[in-house]
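[1] here's my sequence, what's the structure:
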Amino acid sequence: MRLATLLLAARSPQKEPVPFKERLPLKLKSRVSGRGMNTTEVFCIHEMSVLFACLKTNEFSQKLCSNEIENFQKCYSSSLTMREGRKEKEAKGILIPGEKKLSHKQVNTLLRQFPQFV
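    Below you'll find the model as predicted:
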């Protein structure tokens, strides 16, 4: 018990502010690498769940769930075209207004447009 009180007393907060030591310059690099760009986009989850529910209730008869199958196929084809369009724009570095996630090429385009001078 006595040892614990001694250890806790040694960990008292610092009384004066700790000075900041700059070890590297505080500025952005002029480009970004694309190593960590693993995108796992998920589309048509709702349509897939509706399709599986229909198949389960109808004992996996595809004739009775043709409407749900058609909706899922439409959603999947539209997501493929949207993904291809986005990949083309990302490869060219074209900026998409309102996009929340940018690729490394798009970020590099932004950094070239607005360079950081320090």
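
[2] CA only for contacts and neighbour counts going forward, please
    OK.

[3] residue 69 and residue 51 touch, don't they?
    Yes. If you go by C-alpha atoms under 8 Å, residue 69 and residue 51 touch, sitting 6.4 Å apart.

[4] in the longest helix seen in the chain, what counts as buried?
    In the chain, assigned by DSSP state H, the helix with the most residues is helix 66-92. By 16 or more other C-alpha atoms under 10 Å, the buried positions in helix 66-92 come out as 68-69, 72, 75-76, 79, 89-90.

[5] for comparison, sequence B:
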Amino acid sequence: PAQYHHVVKMVELGKYDNHLLEDYTEEEFKQMDSFIVHDRDMTFSYAAVKQLEGKYLVQNRVTGEIYESAQFLYILVAACLFSNYPRETRLDYVKRFYDAVSTFKISRPLSLIPLSEPTSASR
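    Now for the predicted structure:
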């Protein structure tokens, strides 16, 4: 799905914090869509997928339904990290961070992963 519509839906469900929609325009989400390479999910080992599912991806812990892909997680963490940067430069930072994390050039900072959620307790 388009990232903007996904974020709107997740905010409505109470899974993501509303600040994502306050901080970024629909046009900026469209630009971020162009950064996402969903095929990168296919490069993960089974253990990495299970770790993402168990610790980081937003999901319903009762039913096991997962609400986001690893690539959405990575781009949204980047968006949260750089939301207070100047509008004219922040998407460049978002893209560079997303590319670095999603290609394993840097490891994801575990303490930053739940930034897109209202509270980490809902994970």
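
[6] mind checking the TM-score on these two?
    Remark: TM-score between the superposed chains equals 0.27 [TM-score structural alignment, normalised by the length of structure 1]; 43 aligned residues with a C-alpha RMSD of 3.2 Å.

[7] give me the distance between residue 87 of structure 2 and residue 27 of structure 2.
    Taking C-alpha to C-alpha, to the nearest Å as the measure, residue 87 of structure 2 falls 12 Å from residue 27 of structure 2.

[8] out of those two, which sits in the busier spot?
    The neighbour comparison of residue 87 of structure 2 against residue 27 (other C-alpha atoms under 10 Å) goes to residue 87, with 13 against 10.

[9] got a list of what that one touches?
    Contacts for residue 87 of structure 2 (C-alpha atoms under 8 Å, 6 or more residues apart in numbering) come out as none.

[10] ok, which stretches of structure 1 are helices?
    According to DSSP H, the helices that structure 1 contains are 2-10, 45-57, 66-92, 104-113.

[11] which among the buried residues of helix 66-92 of structure 1 gets closest to residue 46 of structure 1?
    Within these, the smallest distance to residue 46 of structure 1 is 8.9 Å, found for residue 72 (C-alpha to C-alpha).

[12] separation between the closest one and residue 78 of structure 1?
    For residue 72 of structure 1, the distance to residue 78 of structure 1 - C-alpha to C-alpha - is 10 Å.
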